[in-house]
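Peer 1: Just to be clear, the model below is a prediction. Sequence and coordinates:
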Amino acid sequence: MTVELISVGTEILLGNIVNTNASFLAEKCAALGMANYYQISVGDNEERLSGVINTALSRSDIIILTGGLGPTEDDLTKEVTAKVLKRRLVEDAGSRSRIEEYFKGRERKDITENNWKQALIIEGCQVVENNNGTAPGLIVKTEEGKIIILMPGPPGEMIPMFEESIVPYLKTLSENVLYSEMVKICGIGESKAETMIKDMIDSQTNPTIAPYAKNGEVHLRVTALAATKEEGMLLTAPVVAELKKRFGSHIYTTDEKVTIEEAVINLLTKFNLTVSTAESCSGGLLAGRLVNVSGASAVFEEGFITYSNKAKMKYLGVSESTLKKYGAVSSETAKEMAAGAAKAAGSLAALSVTGIAGPEGGTESKPVGLVYIGCYFDGKIEVREFHFKGNRQKVREYTVISALDFLRTSLVNAYGEAIENNR
């Protein structure tokens, strides 16, 4: 089956918001085995939206529209879709009741007349409940057997609706089962990772391997088409085993829901370890990633943001002579920052970050993107030098990912046998 994605909203065309919905849906649909040849963004204009929907119906089996389901006049998706299909809009009692309940639980309980617009649905459609907002989703089957799915635009509403309701529906459209496993890799770039498995990709039939590049990571989705889930597991098992053999400790998880920070927190928790952070150029992003994880308080002691040399000396005990001789961005300073953080916090492990995020501040000897990351663990300190490319935000993001993976690999090297036995 082919799927086409249509993102509705003039704000997308103007660049006021980043269209993350299309990226999310494209990846999820690919995992479901659907071919996606077209992705369209269209403004809140009846004529253009109508043309886009008609074109999509002529070439795709499933059309997914996001956005334009709000209560205002420029929210046209439902109305235009109904006109294209020559169907009426009718009020859905269940949707009206949910809108009433939604406003009862809010500080402002007054429901304006235009809110009831969201209780209107396309005649003959299947209503999809929105547990995070007022606009329900709709699934419409055309007389020709095509399927149109309408979902709200805000990711906080669209994503849970898609995962909870649309994915199970889409799975019913195929007689076979698509079973997939995710292999997440850190510390190896996309081009190198692809080179390492080029022979596997060139010869693949079923299952298939699909690489996805993330910031500082590479994700490999292994997908098998099978009659049952159990058969799919048998098909993917040898492929995943071969990937583990090739990438070794660079694989931090085979659980799609686990992030790099969760993998680190899980290891620290498993071995009753604590960690602290000392950050300069990352400005707290590293600590922020760690505390993203529920339960991090059990292992995360303290985070120091020491942007100035004065702060490095005051809170981490970095010597003035080190800063004068080697500079704030140096292996020596990173080493003292890591040791100082562990000592000040009383933690068993510590990460330090110092670098030049740019766009200013670089020199010939210390260019923008130069970052030193220190890792204190088991009484030893190791420092690694990195040269990242990209803008300020990219440099900081890559720094955080690399720091987390630095600590992870240190733990893997120390507890490798115990980790392997519990995989």
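Peer 2: Nice, thanks for sending it over.
Peer 1: CA atoms for contacts and neighbours, from now on please.
Peer 2: OK.
Peer 1: Tell me which stretches of the stretch 101-250 of the chain form strands.
Peer 2: With DSSP state E, counting those that start in this stretch as the definition, the stretch 101-250 of the chain shows strands at residue ranges 120-122, 126-128, 137-141, 147-151, 177-186, 208-214, 217-226.
Peer 1: Nearest to Gly9, out of the ones you listed?
Peer 2: The stretch from the strands of the stretch 101-250 of the chain with the least distance to Gly9 (C-alpha to C-alpha) is strand 147-151; that distance is 12.8 Å.
Peer 1: and for that closest one, what are the contacting residues?
Peer 2: For strand 147-151, the surrounding residues in contact (C-alpha atoms under 8 Å, 6 or more residues apart in numbering) are 61-67, 69, 77-78, 136-142, 158, 161.
Peer 1: how many neighbours does the closest residue to Gly283 other than its chain neighbours have?
Peer 2: With C-alpha to C-alpha, 6 or more residues apart in numbering as the criterion, Gly283 has its nearest non-adjacent residue at 5.9 Å, and that residue is Ile305. A total of 21 residues lie near Ile305 under the criterion other C-alpha atoms under 10 Å.
Peer 1: coming back round to it: nearest to Asp110, of the strands of the stretch 101-250 of the chain?
Peer 2: Using C-alpha to C-alpha, the nearest of the strands of the stretch 101-250 of the chain to Asp110 is strand 120-122, at 19.1 Å.
Peer 1: Work out for me the element Ile12 sits within.
Peer 2: Using DSSP states H and E, Ile12 sits within helix 10-13.
Peer 1: picking that back up, of the contacts of strand 147-151, just the buried ones, ChimeraX syntax please.
Peer 2: Here is the ChimeraX command that selects the buried residues among the contacts of strand 147-151 (16 or more other C-alpha atoms under 10 Å):
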select :61,62,63,64,65,66,67,69,77,78,136,137,138,139,140,158,161
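Peer 1: give the contact list for the residue nearest to Glu129 when sequence neighbours are not counted.
Peer 2: In this structure, Glu129 finds its nearest non-sequential neighbour in Pro136, 5.2 Å apart by C-alpha to C-alpha, 6+ apart. Shown in contact with Pro136 (C-alpha under 8 Å, 6+ apart): Ser95, Gln118, Ala119, Val127, Val128, Glu129, Asn130, Met151, Pro152.
Peer 1: mind putting the strands of the stretch 101-250 of the chain in JSON lines, distance to Glu100 included?
Peer 2: Below are those laid out as JSON lines (distance: least, C-alpha to C-alpha, whole Å):
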{"stretch": "strand 120-122", "distance to Glu100": "14"}
{"stretch": "strand 126-128", "distance to Glu100": "17"}
{"stretch": "strand 137-141", "distance to Glu100": "17"}
{"stretch": "strand 147-151", "distance to Glu100": "20"}
{"stretch": "strand 177-186", "distance to Glu100": "39"}
{"stretch": "strand 208-214", "distance to Glu100": "41"}
{"stretch": "strand 217-226", "distance to Glu100": "42"}
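Peer 1: and of those strands, who's closest to Leu407?
Peer 2: If you check each of the strands of the stretch 101-250 of the chain against Leu407 by C-alpha to C-alpha, strand 177-186 wins as the nearest, at 11.9 Å.
Peer 1: Presented hereafter is structure B, for comparison with structure A:
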Amino acid sequence: MNAEIIAVGSELLLGQIVNTNARFLSQQLAEHGINVYYHTVVGDNDKRLKGVIESAEQRSNLIIFTGGLGPTKDDLTKETISRHIGKKLVFDEEALVSIKQYFARTGREMTENNKKQALVIEGSDVLPNDHGMAPGMVITVQGITYILLPGPPKEMEPMFLEYGIKSILSKMDKHERIESKVLRFFGIGEAALETEIEDLIEKQQNPTIAPLAADGEVTLRITAKHTSREICENMIAVVEEEILERVGQFHYGNDQTSLMKELVRELTARNIKIASAESLTGGMFQENLTAIPGAGKIFMSGIVSYTNEAKAKLLNVKRETIEKHGVVSEQCATEMAENVRSILDADAGISFTGVAGPEELEGNPVGTVYIGISFRDSEPKSFKLNFSGSREQNRVRSVKYGCYYLLRELAARK
């Protein structure tokens, strides 16, 4: 079964609301092995909606509509579809009673146009709306199944889970499911990683491998299809093992994790308290760290020392270090990391200093970054990076590399 999701509503095209319905429906359909090849958004216009339906019918045998089932004149989804498939709209008595009861419960007056929401396509299976007024409906015509769902997620999601998916599964001869696992990598580019596993990508069938790069990270999504979840997971595990044999040194976690989440998890497991000193990142490391639940167990505090004077006064960076080497230097980075750890009596300290942009500093080009790391029982280290992105990208990547270097140093201390 190949599905297409059509969201109806001019407010989506105007950017007034986000189409979260498509994501939800795609996730649900994937779990049952239903392919979703197209997402379409169309405004409240019957001619354009008709054109979208005709295109969808050429490539999909399951078309799911969200939105356009309300009481106003611009809610025209079921009207357009009913005309297109040659069916009348009729009142569903149960839906009409439910709508009247809703208004009675809320103490509001029911206007005449609200009855429109009880209209359904003749011959369709009606999907009750337990969280709103407009019912959904399912109808199959000439081998194509049309499902109409309300637009508000609080109505659409429970309706689909309780009634919609059951209707779809009843029409399927073979019930497959799709399982995915996301492998997350850092410290290697998308092109380099793809080169290492190029032969695996070229011969992929089931499972499939899909690379994706974003903000200096690379992910690989491994997707398997089978009727059994256990077999899907076993298929994914085989491919995962092959991939990690080649690029496992850059792998830091799976699925919805992040470098910062992994860092908090590792520091918590070892009961290591950390402090931070930030210049170019302006507190971004601390902000991202404290956004993770449980960070309070391992984060002592942080100091944002943006100016040279602040570095000297708040972090006790030697003035001779600043005069001789500059603040954009490994010497300054290591002093910042070591001193913030000592000042705040932490087990580990991390520092960020460099040139975020847009102008160079102390003769260093934009994107020059030093990260310092200090542990209570060892000599401090510094790492130099050269970025070529925007000011914001340089700051974001600095924080991610800080997490990466900390995780690497922690792994070496096991």
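Peer 2: Received the coordinates, thanks. Computed from a predicted structure; not experimentally measured.
Peer 1: Please look at the residue nearest to Gly283 of structure 1 and Leu286 and confirm they touch.
Peer 2: No - Ile305 of structure 1 sits out of contact with Leu286 when judged by C-alpha atoms under 8 Å, with a separation of 9.9 Å.
Peer 1: any shared contact partners between the two?
Peer 2: Residues touching both Ile305 of structure 1 and Leu286 (C-alpha under 8 Å, 6+ apart) are Glu279.
Peer 1: Lys214 of structure 1 matches what in structure 2?
Peer 2: Correspondence of Lys214 of structure 1 to structure 2, assessed by TM-score structural alignment: Ala214.
Peer 1: re earlier: for the helix holding Ile12 of structure 1, name the packing helices and strands.
Peer 2: strand 35-42 (3 or more C-alpha pairs under 8 Å, 6 or more residues apart in numbering; DSSP states H and E).
Peer 1: Name the residues of the strand it packs on that come out as buried.
Peer 2: By neighbour count with 16+ other C-alpha under 10 Å, strand 35-42 of structure 1 contains the buried residues Ala35, Asn36, Gln39, Ser41, Val42.
Peer 1: Report the mean distance between it and its aligned residues in structure 2.
Peer 2: Once superposed with structure 2, the aligned residues differ from strand 35-42 of structure 1 by a mean of 3.9 Å; criterion: mean C-alpha distance after the TM-score superposition for structure 1.
Peer 1: Which elements pack onto that strand?
Peer 2: When contacts are defined as 3+ C-alpha pairs under 8 Å, 6+ apart, strand 35-42 of structure 1 packs onto strand 2-8, helix 10-13, helix 20-31, helix 46-59.
Peer 1: what sits up against the first one?
Peer 2: Contact partners of strand 2-8 of structure 1, identified using C-alpha under 8 Å, 6+ apart, comprise 19, 21-22, 25-26, 29, 34-44, 49, 56, 60-68, 77, 153.
Peer 1: Also compute the angle for that strand relative to strand 35-42, please.
Peer 2: Strand 2-8 of structure 1 and strand 35-42 meet at an angle of 20 degrees, taking axes from the mean of the first three to the mean of the last three C-alpha atoms, to 10 degrees as the criterion.
Peer 1: rewinding a little: Cys281 of structure 1: which of the contacts of Pro136 of structure 1 is nearest?
Peer 2: Distances from Cys281 of structure 1 to those, taken as C-alpha to C-alpha, are shortest for Pro152 (37.8 Å).
Peer 1: Surely that closest one and Asp75 touch.
Peer 2: No - taking contacts as C-alpha under 8 Å, Pro152 of structure 1 lies outside contact range of Asp75: 10.4 Å.
Peer 1: Between those two, which contacts overlap?
Peer 2: Contact with both Pro152 of structure 1 and Asp75 is made by residues Gly67, Gly68, Leu69, according to C-alpha under 8 Å, 6+ apart.
Peer 1: what separates the first one from Thr269 of structure 1, distance-wise?
Peer 2: Gly67 of structure 1 sits 41 Å away from Thr269 of structure 1, taking C-alpha to C-alpha, to the nearest Å as the criterion.
Peer 1: cool, the last one as well?
Peer 2: With distances defined as C-alpha to C-alpha, the gap from Leu69 of structure 1 to Thr269 of structure 1 amounts to 44 Å.
Peer 1: cool, and Ala193 of structure 1?
Peer 2: Here Ala193 of structure 1 is placed at a distance of 30 Å from Thr269 of structure 1 (C-alpha to C-alpha).
Peer 1: Between the two, which is the more surrounded one?
Peer 2: Summary of the neighbour comparison: Ala193 of structure 1 and Thr269, criterion other C-alpha under 10 Å, with Ala193 having more neighbours (21 against 16).
Peer 1: Ile144 of structure 2 contacts Asn61, doesn't it?
Peer 2: Yes - look at Ile144 of structure 2 against Asn61 with C-alpha under 8 Å: they come within range, at 4.5 Å.
Peer 1: Show me what the helix holding Ile12 of structure 1 is in contact with.
Peer 2: Contacts of helix 10-13 of structure 1 with the rest of the structure, by C-alpha under 8 Å, 6+ apart, involve Ile17, Val18, Asn19, Ser41, Val42, Gly43, Asp44.
Peer 1: go on, stretch 325-335 of structure 1?
Peer 2: The list of residues contacting stretch 325-335 of structure 1 from outside it, by C-alpha under 8 Å, 6+ apart, reads 309, 318, 322-323, 352-356, 371-375, 381-385.
Peer 1: And the buried ones among these, selectable in PyMOL?
Peer 2: Selecting only the buried entries of the contacts of stretch 325-335 of structure 1 in PyMOL, with 16+ other C-alpha under 10 Å as the criterion:
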select buried, resi 309+318+323+352+353+354+355+356+371+372+373+374+375+381+382+383
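Peer 1: can you pull the buried residues of the longest helix anywhere in structure 1?
Peer 2: Across structure 1, the longest stretch assigned as helix under DSSP state H is helix 392-421. Neighbour-count burial for helix 392-421 of structure 1, with 16+ other C-alpha under 10 Å as criterion, is recorded at 392, 394-412.
Peer 1: And stretch 3-17 of structure 1, by the same measure?
Peer 2: By neighbour count, and taking 16+ other C-alpha under 10 Å as the criterion, the buried residues in stretch 3-17 of structure 1 are Val3, Glu4, Leu5, Ile6, Ser7, Val8, Gly9, Thr10, Leu13.
Peer 1: Between the two ends of it, what distance do you get?
Peer 2: With C-alpha to C-alpha as the measure, the ends of stretch 3-17 of structure 1 fall 24 Å from one another.
Peer 1: swap in stretch 384-393 of structure 1?
Peer 2: End-to-end distance for stretch 384-393 of structure 1: 20 Å, by C-alpha to C-alpha.
Peer 1: Same question for stretch 8-22 of structure 1.
Peer 2: Stretch 8-22 of structure 1 has an end-to-end distance of 11 Å (C-alpha to C-alpha).
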